[in-house]
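> Here you go, sequence then predicted model.
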Amino acid sequence: MTPTQPVSLRSPLRWLAMGWADLRRNPLPGLAHGLLLAAFGGLLLWAARDRFWLLAGAFSGFLIVAPILATGLYAVSRAGQNGRRVGLAEVLALWRSGDGRLVRFGLLLGLAGTGWVLTSAGLITLWSPVPIQKPLDFLRHVVLEPRLGLFEAWLLLGGLLAAPVYASTVVALPLLVDTRMPVGAAVAQSWRAVASHPGPTALWAVLIVTLVGLGMLTALLGLVIALPLIGHASWHAYRDLDASAGRRVGA
């Protein structure tokens, strides 16, 4: 297994490079994940095409739930570090395993995502002076509104929800795939890792949001590559962060 390395501000770029190598080495599972998640994003776009006040929250809520959907990619990267190449069958076996820890965590993330969608929709609907129906309406009357207020409140509330979710998942989800650790202990380890390396983990969060944003700007096509890249890179982030936080990887 590839040894872990000390975590620094350069580490997030190294995690991306290693994730890209994983994707190139075994592209089928990653591209399948990317296609399915991009298709789900397209379904969201179609369902809320005339209700952008809802779509804005739905897409940002998608970011909250996405880590649980990438658990199969952690297994692919783990196998690659052990010199094995796994296909879709092994990834599907992980999903069919019915691991109660992953199910419970997924439900919690789903509740968090739903809560943000409702909060975002309520905030935009009640505060905006005009109906927000299309992306241009959101850009003109929320993002580019010269008066301070709605957009800043929307970003602040989203950040207040996303930050603890990110801190709870960045190490915990790969850790649950890699070990039999209980959910509570995995979440505590994830918070410990973030607290130990606030700079690199903050930069990693910015890179994730940037890559997803770029993927969305390409009519969701970029998500086919961006999402598996992030998933594979997240495995390498977990290994370095978990080891630096004082727990032997794989224990």
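Sure, I can see it.
> C-alpha from now on. contacts and neighbour counts both.
Fine.
> Helix or strand: which one has the residue lying closest to residue 10 once chain neighbours are set aside?
Nearest residue to residue 10, sequence neighbours excluded (C-alpha to C-alpha, 6 or more residues apart in numbering): residue 200, at 7.6 Å. Element membership for residue 200, per DSSP states H and E: helix 198-217.
> who's in contact with that helix?
Helix 198-217 has contacts (C-alpha atoms under 8 Å, 6 or more residues apart in numbering) with 7-12, 166, 194, 221-224, 226-227, 230.
> what about it, distance to the chain center?
A distance of 9 Å separates the centroid of the chain from that of helix 198-217, by C-alpha atoms, centre = their mean, to the nearest Å.
> Name the residues of it that are buried.
Judged by neighbour count using 16 or more other C-alpha atoms under 10 Å, the buried positions of helix 198-217 are 200-205, 207-208, 211-216.
> go on, stretch 49-64?
49, 51-62, 64.
> got it, and stretch 10-21?
11-12, 15-21.
> Please apply the same query to stretch 158-169.
Neighbour-count burial for stretch 158-169 flags 158, 161-162, 165-169 (criterion: 16+ other C-alpha under 10 Å).
> ditto for stretch 72-89
Quick answer for stretch 72-89 (16+ other C-alpha under 10 Å): 72-78, 80, 86, 88.
> if I read this right, residue 151 contacts residue 140, doesn't it?
No - with contacts counted by C-alpha atoms under 8 Å, residue 151 stays clear of residue 140, the gap being 10.8 Å.
> Compare the two and say which is more crowded by neighbours.
Counted by other C-alpha atoms under 10 Å, residue 151 and residue 140 do not tie: residue 151 has more neighbours, with 21 against 12.
> Does the more buried one lie in a helix or a strand, and which?
Judged by DSSP H and E, residue 151 forms part of helix 150-169.
> elements contacting the helix or strand just after that helix?
As assigned by DSSP H and E, the chain's next helix or strand after helix 150-169 is helix 172-178. With contacts taken as 3 or more C-alpha pairs under 8 Å, 6 or more residues apart in numbering; DSSP states H and E, helix 172-178 sits against helix 71-81, helix 100-127, helix 183-196, helix 223-244.
> would TSV of these with distance to residue 25 be doable?
Output for these, formatted as TSV (distance: least, C-alpha to C-alpha, whole Å):
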stretch	distance to residue 25
helix 71-81	8
helix 100-127	26
helix 183-196	28
helix 223-244	11
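> let's bring in a second one:
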Amino acid sequence: MTAFHVMAGSGAGLAHPDIRRIGVADVFDALRLGWQDFNAKPSHYVFLCLIYPIAGVVLATWSSGVNMLPLLYPLASGFALLGPVAAIGLYEISRRREIGMDTSWRHVFAVRRSPALASILGLAFMLVVLFVVWLVVAQALYMKLFGDVPATSLSQLAHQVFATEQGWSLFLVGNAVGFVFAVIVLSTVVVSFPLLLERDVGAVAAIETSVRATLANPVPVAVWGLIVAAGLVIGSIPVFVGLAVIMPILGHATWHLYRKMVVVTKGK
């Protein structure tokens, strides 16, 4: 029964929320609303989201070892795969602000009392698995092109990637593979976590709803994906500090994008 609840939610079967068709203007409006949510109490959110730059610096430091250096870029880019999990608390703040409830920082942790916690954890585990698979694929691709002797410095790694034929193959193929991972994650979780916070529909229904929302709004979702990618790049320079602002804004905006695309009504 527990497994079924995780898959199908608290009801007797899969929920199928209705999907709205939106435009690119709605995406930028969601971004504007996300900025307003962040701007309401930025000190709270910057404090809570320091985990992003801290984690980024830790990843960079950890990767500075000889054996892990080639994974520096896959780690930094793959970190975005885990962003939807880390932003769950921000979705909750936006949800509470929308309906006029208290938005104190402690409510970021209210998800632990959510009826859909098991489904949320299931989706989070899926993203962690995708993150690990991405790292394995990236490492395998590097070793196939350069052998099992990794670069010993950032300058040597840069030379390998940008000044050799194998490096350009790594750059092109690696980014193409990364794009596939990004599309999978974007299409399956663009509205999944916000939906589960609002209604315990189960992991399967949340993913199915997210895929339907993507298929119904391919251009707006693609634009959203580009905004997220650009934001992560900008926020990562220098040393990931900007992520303390970029990530919470994107997190809040994700909630508003969900509200624009998904119609949640009782029994559906």
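Cool, got the structure. Quick caveat, the model's predicted, so the values are computed rather than measured.
> Just give the TM-score of the two.
TM-score for the superposed chains, counting by TM-score structural alignment, normalised by the length of structure 1: 0.88, backed by 245 aligned residues with a C-alpha RMSD of 2.4 Å.
> In structure 2, what residue corresponds to the residue nearest to residue 10 of structure 1?
Following TM-score structural alignment, the counterpart assigned to residue 200 of structure 1 within structure 2 is residue 220.
> Pretty sure residue 242 of structure 2 sits against residue 51.
No - in this structure, residue 242 of structure 2 is not within contact of residue 51 by C-alpha under 8 Å, at 11.7 Å.
> Which one's more surrounded, these two?
residue 242 (19 against 14).
> In structure 1, what residue corresponds to the more buried one?
By TM-score structural alignment, residue 242 of structure 2 lines up with residue 222 in structure 1.
> Contact partners for that match?
Counting by C-alpha under 8 Å, 6+ apart, residue 222 of structure 1 makes contact with 214-216.
> how near is it to residue 174 of structure 1?
Residue 222 of structure 1 is 24 Å from residue 174 of structure 1, where distance means C-alpha to C-alpha, to the nearest Å.
> Also residue 6 of structure 1?
From residue 6 of structure 1 to residue 174 of structure 1 the distance is 18 Å (C-alpha to C-alpha).
> Neighbour count: the two, which is higher?
residue 174 (29 against 10).
> wait, what's in contact with the more buried one?
Residue 174 of structure 1 neighbours (C-alpha under 8 Å, 6+ apart): 71, 74, 234-235, 238.
> out of the helices and strands packed on helix 172-178 of structure 1, deepest packed?
Among these, helix 223-244 has the highest mean neighbour count (mean count of other C-alpha atoms under 10 Å), at a mean of 26.
> centre of the chain versus that one, how much separation?
Chain-centre distance of helix 223-244 of structure 1: 10 Å, with C-alpha atoms, centre = their mean.
> what's the answer for stretch 60-76 of structure 2, then?
20 Å.
> buried set for stretch 171-178 of structure 2?
Taking 16+ other C-alpha under 10 Å as the criterion, stretch 171-178 of structure 2 shows 174, 178 as buried.
> what range in structure 1 matches that stretch?
So stretch 171-178 of structure 2 sits over residues 151-158 in structure 1, by TM-score structural alignment.
> What are the contacting residues of that stretch?
Counting contacts by C-alpha under 8 Å, 6+ apart, the residues outside stretch 151-158 of structure 1 that touch it are 116, 120, 123-124, 142-143, 145.
> let's see it at 6 Å
142-143 (C-alpha atoms under 6 Å, 6 or more residues apart in numbering).
> same deal with stretch 117-137 of structure 2?
Against stretch 117-137 of structure 2 from outside (C-alpha under 6 Å, 6+ apart): 6, 85, 202-203.
> got CSV for the residues you listed, with distance to residue 58 of structure 2 too?
Output for these, formatted as CSV (distance: C-alpha to C-alpha, whole Å):
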residue, distance to residue 58 of structure 2
6, 33
85, 18
202, 34
203, 31
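> Most neighbours among those residues, which one is it?
Going by other C-alpha under 10 Å, residue 202 tops the contacts of stretch 117-137 of structure 2 with 31 neighbours.
> how close does the counterpart of residue 133 of structure 2 in structure 1 get to residue 177 of structure 1?
Mapped onto structure 1 by TM-score structural alignment, residue 133 of structure 2 lines up with residue 115. Remark: distance between residue 115 of structure 1 and residue 177 of structure 1 (C-alpha to C-alpha) = 26 Å.
> ditto for residue 129 of structure 1
Taking C-alpha to C-alpha, one finds residue 129 of structure 1 at 46 Å from residue 177 of structure 1.
> of the two, who's got more company?
Shown here are residue 129 of structure 1 and residue 177; by other C-alpha under 10 Å, residue 177 has more neighbours (19 against 11).
> Tell me who's in contact with that one.
Residue 177 of structure 1 neighbours (C-alpha under 6 Å, 6+ apart): none.
> What residue in structure 2 is paired with it?
So, by TM-score structural alignment, residue 177 of structure 1 is matched to residue 197.
> tell me which of the buried residues of stretch 72-89 of structure 1 is nearest to residue 247 of structure 1?
Of all these, residue 247 of structure 1 sits closest to residue 78, with 17.2 Å by C-alpha to C-alpha.
> Surely residue 187 of structure 2 touches residue 209?
No - Residue 187 of structure 2 is beyond contact range of residue 209, at 9.5 Å (criterion: C-alpha atoms under 6 Å).
> Is the residue mapped onto residue 85 of structure 1 from structure 2 in a helix, a strand, or coil?
Counting by TM-score structural alignment, residue 85 of structure 1 corresponds to residue 102 in structure 2. Following DSSP: H, G, I helix; E, B strand; the rest coil, we place residue 102 of structure 2 in the coil state.
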